[in-house]
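Novice: Next input, structure requested:
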Amino acid sequence: MRRSLVKWLLGSVGALAVIAPLAMAVGEASLPTVPAGLKAVPVPKDNPMTAEKVALGKQLYFDKRLSKDNTMSCATCHDPAKGYSNGEAFAVGVRGELGGRNTPTIINSAYSSLQFWDGRAAHLEGQALGPIANPVEMDLSIEEAVKRINSIAGYREQFQKVFGSDCTPDTLAKAIAAFERTILSGDAPYDRFKAGDKTALSEAAQRGLKLFTGKANCSSCHSGPNFMDGAFHNLGVGFDKSEPDLGRHAISKQEGDKGAFKTPTLREIHRTAPYMHDGSHKTLEEVVDYYDKGGTSNDYLDEEIFPLKLTAQEKADLVTFMKEGLASPSYPDVKAPELPQ
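Specialist: Coordinates of the predicted model:
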């Protein structure tokens, strides 16, 4: 199975400090704890977590004034009510412009060294400003974004308190990233089952879990507590088109990365339809059918993709496990806060 060398290099340079639970950083009532089943959250040494910083980032995340025409916020595409995605095949920006890829969820994105489907940004801080400046997303220059934020007294006061200065591109990214780092999903029936509660999963979900880690081969890529390996894989999605999206190849320039995209988390997967980097699969049932047939043949197809020969019952059990087993009763359904004026 292909693994991105960049992922391991970024993870080994010592840029991160690990804290867990998050609440320990500033007091039990200040920041959320890490849910059961998840590992300690990686936090950059130059962007420590504080409750005040997270609160500031939360306001910025929901603020439509960070788009050119004041119609979109981060939450417009990464909507808590839609699994922190947008429920559409593609991202939809200002003026109704369509992006070229499906909107990835930010749930548990704190655990990803590389962000976006093609891994072009390092950590959440590297990702945060991209959609603001993207002309087909929020279409606001970062210079203008900073100017707008500094023109709002309520924001200027908070930036001074949290960072000791007015808003800058760096602190704007750090505040948003700090909030996104708290969007965690764990403590799902699967976690309780693994912890010893054998009643946490239905019989169908238990059969699905066995398939997930066995015959269906899902765990070869959807592995670990976050059900993702951080690597990039070619499933053949879109390779039946004349000009397929080459994914990771555009960043790495490596031949073997053609058509490879980052493995997404499966936590809360029932909330984030449609699926795949191009939103081409509307349901989990369609996704399982696609994997069962062995993807779409091409010269770069990942070695872990092959016909599975699942029965109809096995497919149903697999879907049941993903829908039931990975849905947390403590889903982080964050509501928009009051914004500074």
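Novice: from here on, contacts and neighbour counts on C-alpha atoms
Specialist: Noted.
Novice: Please, which helix or strand holds the closest residue to residue 18 other than its chain neighbours?
Specialist: Spatial nearest neighbour of residue 18, chain neighbours left out: residue 42 (4.7 Å); criterion: CA to CA, 6 or more residues apart in numbering. Residue 42 belongs to strand 41-44 when elements are defined using DSSP states H and E.
Novice: Let's compare: structure for the following, please.
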Amino acid sequence: MKTFWKVAGLLFVSGILIAGYTLKAQKQGQQSRALHGFDHKIIAHSQDMIKEGREVFRFNTFGDESFWGDTLELHKAIEGSKFGGVGPGVSPATATAVGLKIDVDALPQSVIGALKVGQVDLNDPAVTLDLLKLNAVLGVTGFFNAGGGLRSVGFQCAVCHSRVDNSFRAPGIPPGVIGHRLDGWSNQDLDVGQIIALSPNLDPVANLLGVDVATVKKVVTSWGPGKFDAELFLDGKGFRPDGKPAATLIPPAFGLSGVNLHTWTGAWGTVTYWNAFVANLELHGKGTFFDPRLDNAKQFPVAAKNNFGHTTNEPDLITPSLPALHFYQLAIPAPQPPKGSFNEDAAKRGDHLFSGKAQCSRCHTEPVFTEPGWNLHKGSEVCIDNFEANRAPDHRYRTTPLNGIWTHMKRGFFHDGRFPTLLDVVNHYDSCFSLGLSARENLYLRRTRADGVMAVS
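Specialist: Here you go, the predicted structure:
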């Protein structure tokens, strides 16, 4: 009998081992089969799309140099009268003061070495021209003639939706000015309005809006760092009824996979819609864009008058790049907060409140932190005015994804930065929805961990 039980036990253990080995072999077989046939083509295609999309995001001007350079003549202000342009020129100190960033990986070691010992004159426009020749200014491309003079300038997605890390240190250069690229991060230092105002020829913009150049400059310079008004060329509204700028915050372009609508205000469209919109109507590149909603002269008088909803160009320099650009943007993850940058215990308490008493997850559904589906609300639903929402086709605001919120804390919160801190946001919702949060709960909620991607210190 003892022999029987020994044999039975041995068979039982052997059976488990064989079953485990069989399951492991099956899994390995499934994994190896995934690299054959059409599956392999999918993987190769995805890698190619990311590489191509990254190049588009960082370096493709879509032909917009015909607007910024050939029409507005911005390149003349950059090079200055000393090099054939106008005015004093734009030095690296001036360029970085308006938020432009430098890609350290585009700089030769000789330049890096000179910067580290303070041997580069950051007040010399000639250095700016050298940086443009190196393609080292994020989101800006200089076009040079055979003699080395700057003949035009264009912009890419990266000028607004990327910045650099704090890895580079040199005398007289603040952290975050020169560093490695951070694609998708909103450039909260970028003063788009000041850059536009540098243009020697703003008459085309003034004529488009039906105002004088002085008014154009007044509007664009009111935006301030980290803001832009994408609807200005549609409705011509430079200011809100209360007299404040109509501009909105430059949003991040990461963590958008699984998110339906892309912009602060609703029903414009998905990420790829907005890419086409911006490339054609904001950057003024050369492409194709169709949206008959812009024919509504009552809501979009400027767009309707100029037929912006029916834009065509030959050749089309935008549409061929949209698929890869879309793919790349959806691949950019929301950045994780640095370890030790927030109180873990407080964050866990805040996370409990986020999904409970504070009711945040009613709209900010994990893990995308917005509603799956039609993620839109009227201003009255969240106790704010509807001015900006009324500039969009369906008069609603989008529920903003909260992933990576710790990366854009400088310019306030909500679409226009009206709430200076997250605590102000929490207090607003506490009052709006009569949540009855205690002061301590408000503090915990401000530090909500939300799966480690929303945390702040």
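Novice: For the strand holding residue 42 of the first structure, grab the matching residue range in the second structure.
Specialist: With TM-score structural alignment applied, strand 41-44 of the first structure matches no range in the second structure.
Novice: Next, the mean deviation of the next helix or strand after that strand compared to the second structure.
Specialist: Per DSSP H and E, strand 41-44 of the first structure leads on to helix 51-61 as the next helix or strand towards the C-terminus. Superposed on the second structure, helix 51-61 of the first structure shows a mean distance of 1.5 Å to its aligned residues (mean CA distance after the TM-score superposition for the first structure).
Novice: before we move on, the earlier item: how far off centre is the strand holding residue 42 of the first structure?
Specialist: 15 Å (CA atoms, centre = their mean, to the nearest Å).
Novice: what packs against that strand?
Specialist: With contacts taken as 3 or more CA pairs under 8 Å, 6 or more residues apart in numbering; DSSP states H and E, strand 41-44 of the first structure sits against strand 16-19.
Novice: For the strand it packs on, grab the matching residue range in the second structure.
Specialist: Aligned by TM-score structural alignment, strand 16-19 of the first structure corresponds to no residues of the second structure.
Novice: List the buried residues of that strand.
Specialist: 16, 19 (16 or more other CA atoms under 10 Å).
Novice: wait, isn't residue 417 of the second structure in contact with residue 250?
Specialist: No. Residue 417 of the second structure is beyond contact range of residue 250, at 10.1 Å (criterion: CA atoms under 8 Å).
Novice: ok, the residue nearest to residue 18 of the first structure - contacts?
Specialist: Contact analysis of residue 42 of the first structure by CA atoms under 8 Å, 6 or more residues apart in numbering lists 16-19, 110-111.
Novice: Need the residues you listed in TSV (columns: distance to residue 97 of the first structure).
Specialist: As requested, the contacts of residue 42 of the first structure are exported to TSV (distance: CA to CA, whole Å):
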residue	distance to residue 97 of the first structure
16	36
17	39
18	39
19	39
110	28
111	30
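Novice: and of those residues, the nearest to residue 63 of the first structure?
Specialist: residue 110 (21.1 Å; CA to CA).
Novice: what residue of the second structure matches up with that closest one?
Specialist: Aligned partner of residue 110 of the first structure by TM-score structural alignment: residue 257.
Novice: In terms of helix, strand or coil, where does the residue lying closest to that match once chain neighbours are set aside fall?
Specialist: In this structure, residue 257 of the second structure finds its nearest non-sequential neighbour in residue 330, 4.8 Å apart by CA to CA, 6+ apart. Judged by DSSP: H, G, I helix; E, B strand; the rest coil, the three-state class of residue 330 of the second structure is helix.
Novice: Residue 326 of the second structure: what's it in contact with?
Specialist: 53, 271-272, 275.
Novice: tell me the two of those residues that are most distant?
Specialist: Largest pairwise distance in those, by CA to CA, is 13.3 Å, between 53 and 271.
Novice: roughly how far out does stretch 392-403 of the second structure sit from the chain middle?
Specialist: 15 Å.
Novice: Actually, stretch 123-135 of the first structure.
Specialist: Centroid separation between stretch 123-135 of the first structure and its chain, computed with CA atoms, centre = their mean, is 13 Å.
Novice: Quick check: which element contains residue 161 of the first structure?
Specialist: Using DSSP H and E, residue 161 of the first structure sits within helix 153-163.
Novice: and that helix, which stretch of the second structure?
Specialist: Under the alignment (TM-score structural alignment), helix 153-163 of the first structure falls on nothing in the second structure.
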